[in-house]
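Undergrad: Here is a sequence together with a model predicted from it:
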Amino acid sequence: MSGETRKAAITGFPVDQSRSPLVHGYWLKKHGLDGEYGRVSVTPERADAFYEDFAASGLIGANVTVPHKEVAAAACAHLDDAAKAMGAANTLWLDETGALCGANTDGLGFLGNLDQLAPGWDPSNGTAVVMGAGGAARAIIWALLSRGFTAVHIVNRTFEKAKVLEYQFGSKTKAYAWDKLGTLLGETDLLVNTTALGMTGKASLKIDLEPLPVSALVTDIVYVPLETDLLKQAQKRGNKTVDGLGMLLHQAVPGFERWFGVRPEVDKELRDLVLADLGVTP
């Protein structure tokens, strides 16, 4: 490769199973760009030093995966609004002065997935129910509020964690204990699972969708399996559903554009490539 090759990578610990190199490698090849995207394992004990001196890594930018998103954000001189709100960055780049900048694109990835696969999904003054209160829930709540949802109900088995998000995001959000889910479903436009329940190797997500309007959209951030029990149940009763794979793909778009100067598309060929890597038949 020439000396002008621009290099980016997925950073975190562990990174061996990350599919980010597959995604970015596909786009680099498709657009014929002189660039590289690899993996950089950053152990927890050296994470602070790595991100604080990111310029020494030889990378023009990086994605950040668990458990370093908060550490990376703290090392940035500039953060976008989403990263500020979440205190976590998953996308890094060096600006023209060499200062480290960070963004959180998880919420944008969530929105991009629904925009592509369920056009018109975001009703004005919409009501959403978000199951879970972890980092993914935080990103999705931010995204829904940015899109104009006027009520976001956060349901979590540990009520105190949901309450923290209600406090953070303000009056349009409300925390509820898990046993209130059935009551909330009756006036829901969008139902989102952000928990690991239903993922291969995890416990199933067992809920009764009977109160949910058939007009509601149901989406799950889990993508292994691609069609979770929640999505199967929703489809069976006639609800529109969107799987979680597209969120993974769309969250990668802003970083690639910033590093390599081309805004890529999430197309069927990329989706099929990742599905094949997951061992799933498209």
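TA: That came through fine.
Undergrad: going forward, measure contacts and count neighbours with C-alpha atoms only.
TA: Fine.
Undergrad: Test my guess that G12 contacts H68.
TA: Yes - counting by Cα atoms under 8 Å, G12 does reach H68; the two are 6.0 Å apart.
Undergrad: which one of those two has more residues nearby?
TA: A side-by-side neighbour count of G12 and H68, using other Cα atoms under 10 Å, places G12 first with 25 against 22.
Undergrad: alright, now check it against this:
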Amino acid sequence: MSIYAEVIGDPIAHSKSPIIHTFWLERLGLAGDYRRAHVRPEDLASFLDGRRSDPDWRGCNVTIPHKQAVLPLLDAIDPVACRIGAVNTIVARDGKLKGYNSDADGFLEPLKPWLEERHLLRTARIFGSGGAARAIAHGLWSKGFTLILAARKEEAAAEIAAGFDPAHVHVVDLAHFSQPQDFDWKETDGRLDVVVNATPLGMTGQPALDVDFSHMPPGAIIYDAVYSPLETPLLKQARALGHPAIDGLQMLLGQARIAFRLLFDAEPPSDPESDAALRLLLTA
């Protein structure tokens, strides 16, 4: 049997990771397989115990709701994942499991053109308090952003905020952003604003994220980590109002590249022809 890896979560049917990794394996001519596994929270420990003894299993990607729950089940955790407090990739070698987090770097990838510029002020509004929100917050913090963390449970956002300088991080109730406000943004030159949806809201089968765009600074980049559907209500409204918009597929591909290297010890193809073919496959 050839080597294989997989993505685990609950739910998991929506995951596009098998399409991405299978495409890269075939493109490179590597013998291997990539699957999805529906793992409920109560079965997480037994699932990982069972996989440890399989010499063909290279590891797995981890999605909702397991990114934090897997931490005590691992033998080692990469320092970046340790700082973030969440794991999205588990690498198996010789029966030992090590956790990594590729979400932060994957998230930052499409922001590089803006991040290469100099700004007097960088501010990020991050909606959500799960593993993805944690990684995104750490990624943006490393690039000099002041953080505004918003969640339906403020205590969950406050837990993330505790890892940063309190002078440059603020916590608010997500409901605050659903109410219109009358605010004069004045001059926005010299600043970079990013608004991120790191909640499942807007995902297929979920209600839309309820936010009023009066809270969005002019020119703010609207970034939705949801990738199913690709055009969420949030991004559709953002584009209609003239905001730069980034869809979740770009973050997914960015973090998948890092995970592919970890799982299969190979460099995924990144030539324009392969990228175009993969994106077409993912949006078909």
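TA: In hand now; what should we look at? Just so we're clear, the structure is a prediction, and the values are computed from it rather than from any experiment.
Undergrad: what's the TM-score for these two chains?
TA: Here the TM-score for the pair of chains, by TM-score structural alignment, normalised by the length of the first structure, is 0.82; 268 aligned residues with a Cα RMSD of 2.8 Å.
Undergrad: now the equivalent of S142 of the second structure over in the first structure: how far from I10 of the first structure?
TA: With TM-score structural alignment defining the correspondence, S142 of the second structure maps onto S146 in the first structure. According to Cα to Cα, to the nearest Å, S146 of the first structure and I10 of the first structure sit 27 Å apart.
Undergrad: Between the two, which is the more surrounded one?
TA: Ranked by neighbour count (other Cα under 10 Å), S146 of the first structure and I10 place I10 first, with 24 against 13.
Undergrad: how would you label the more buried one: helix, strand or coil?
TA: With DSSP: H, G, I helix; E, B strand; the rest coil as the basis, I10 of the first structure sits in strand.
Undergrad: In contact with the corresponding residue of the second structure for it: list those residues for me.
TA: Residue correspondence to the second structure (TM-score structural alignment): I10 of the first structure is matched to V7. Residues near V7 of the second structure by Cα atoms under 8 Å, 6 or more residues apart in numbering: 15, 17-18, 34-37, 60-63.
Undergrad: Over to L174 of the second structure?
TA: Here L174 of the second structure is in contact with 127, 150-152 (Cα under 8 Å, 6+ apart).
Undergrad: one more time with 6 Å
TA: 150-152 (Cα atoms under 6 Å, 6 or more residues apart in numbering).
Undergrad: ok, of these, which one's closest to L73 of the second structure?
TA: Using Cα to Cα, A151 comes nearest to L73 of the second structure of those, at 26.9 Å.
Undergrad: can you map out the helices along the stretch 151-284 of the second structure?
TA: 154-161, 233-240, 248-264, 272-283 (DSSP state H, counting those that start in this stretch).
Undergrad: And the residue nearest to the spatial centre of the first structure, how far from A137 of the first structure?
TA: Nearest to the mean C-alpha position of the first structure, counting by Cα atoms, centre = their mean, stands D106 at 3.2 Å. For D106 of the first structure, the distance to A137 of the first structure equals 10 Å [Cα to Cα].
Undergrad: Check S146 of the first structure too.
TA: S146 of the first structure sits 14 Å away from A137 of the first structure, going by Cα to Cα.
Undergrad: Give the equivalent position in the second structure for the residue nearest to the centre of the first structure.
TA: Under TM-score structural alignment, D106 of the first structure pairs with D103 in the second structure.
Undergrad: Thought R257 was touching its match, still the case?
TA: No - between D103 of the second structure and R257 there is no contact under Cα atoms under 6 Å: 10.6 Å.
Undergrad: For D275 of the second structure, the count of nearby residues, please.
TA: 14.
Undergrad: Which residue of the first structure is paired with it in the alignment?
TA: Mapped onto the first structure by TM-score structural alignment, D275 of the second structure lines up with D267.
Undergrad: returning to what we had before: now the match of D106 of the first structure: closest residue in space, sequence neighbours ignored.
TA: Q255 (5.3 Å; Cα to Cα, 6 or more residues apart in numbering).
Undergrad: So that neighbour is in contact with L108, correct?
TA: No - in this structure, Q255 of the second structure is not within contact of L108 by Cα under 6 Å, at 9.4 Å.
Undergrad: which one of the two has more residues nearby?
TA: Q255 (22 against 18).
Undergrad: What does the residue nearest to D103 of the second structure correspond to in the first structure?
TA: Q255 of the second structure maps onto Q251 in the first structure, by TM-score structural alignment.
Undergrad: quick one: contacts for its match?
TA: If you count contacts by Cα under 6 Å, 6+ apart, then Q251 of the first structure has 105-106, 109 around it.
Undergrad: if I look at it, how far off is C76 of the first structure?
TA: 19 Å.
Undergrad: Map H68 of the first structure onto the second structure.
TA: So H68 of the first structure corresponds to H66, using TM-score structural alignment.
Undergrad: any idea which element its match lies in?
TA: For H66 of the second structure, there is no helix or strand it lies in under DSSP states H and E.
Undergrad: from the helices of the stretch 151-284 of the second structure, which stretch is densest packed?
TA: Greatest average neighbour count among the helices of the stretch 151-284 of the second structure goes to helix 248-264 (a mean of 21), per mean count of other Cα atoms under 10 Å.
Undergrad: Brilliant, that's me finished.
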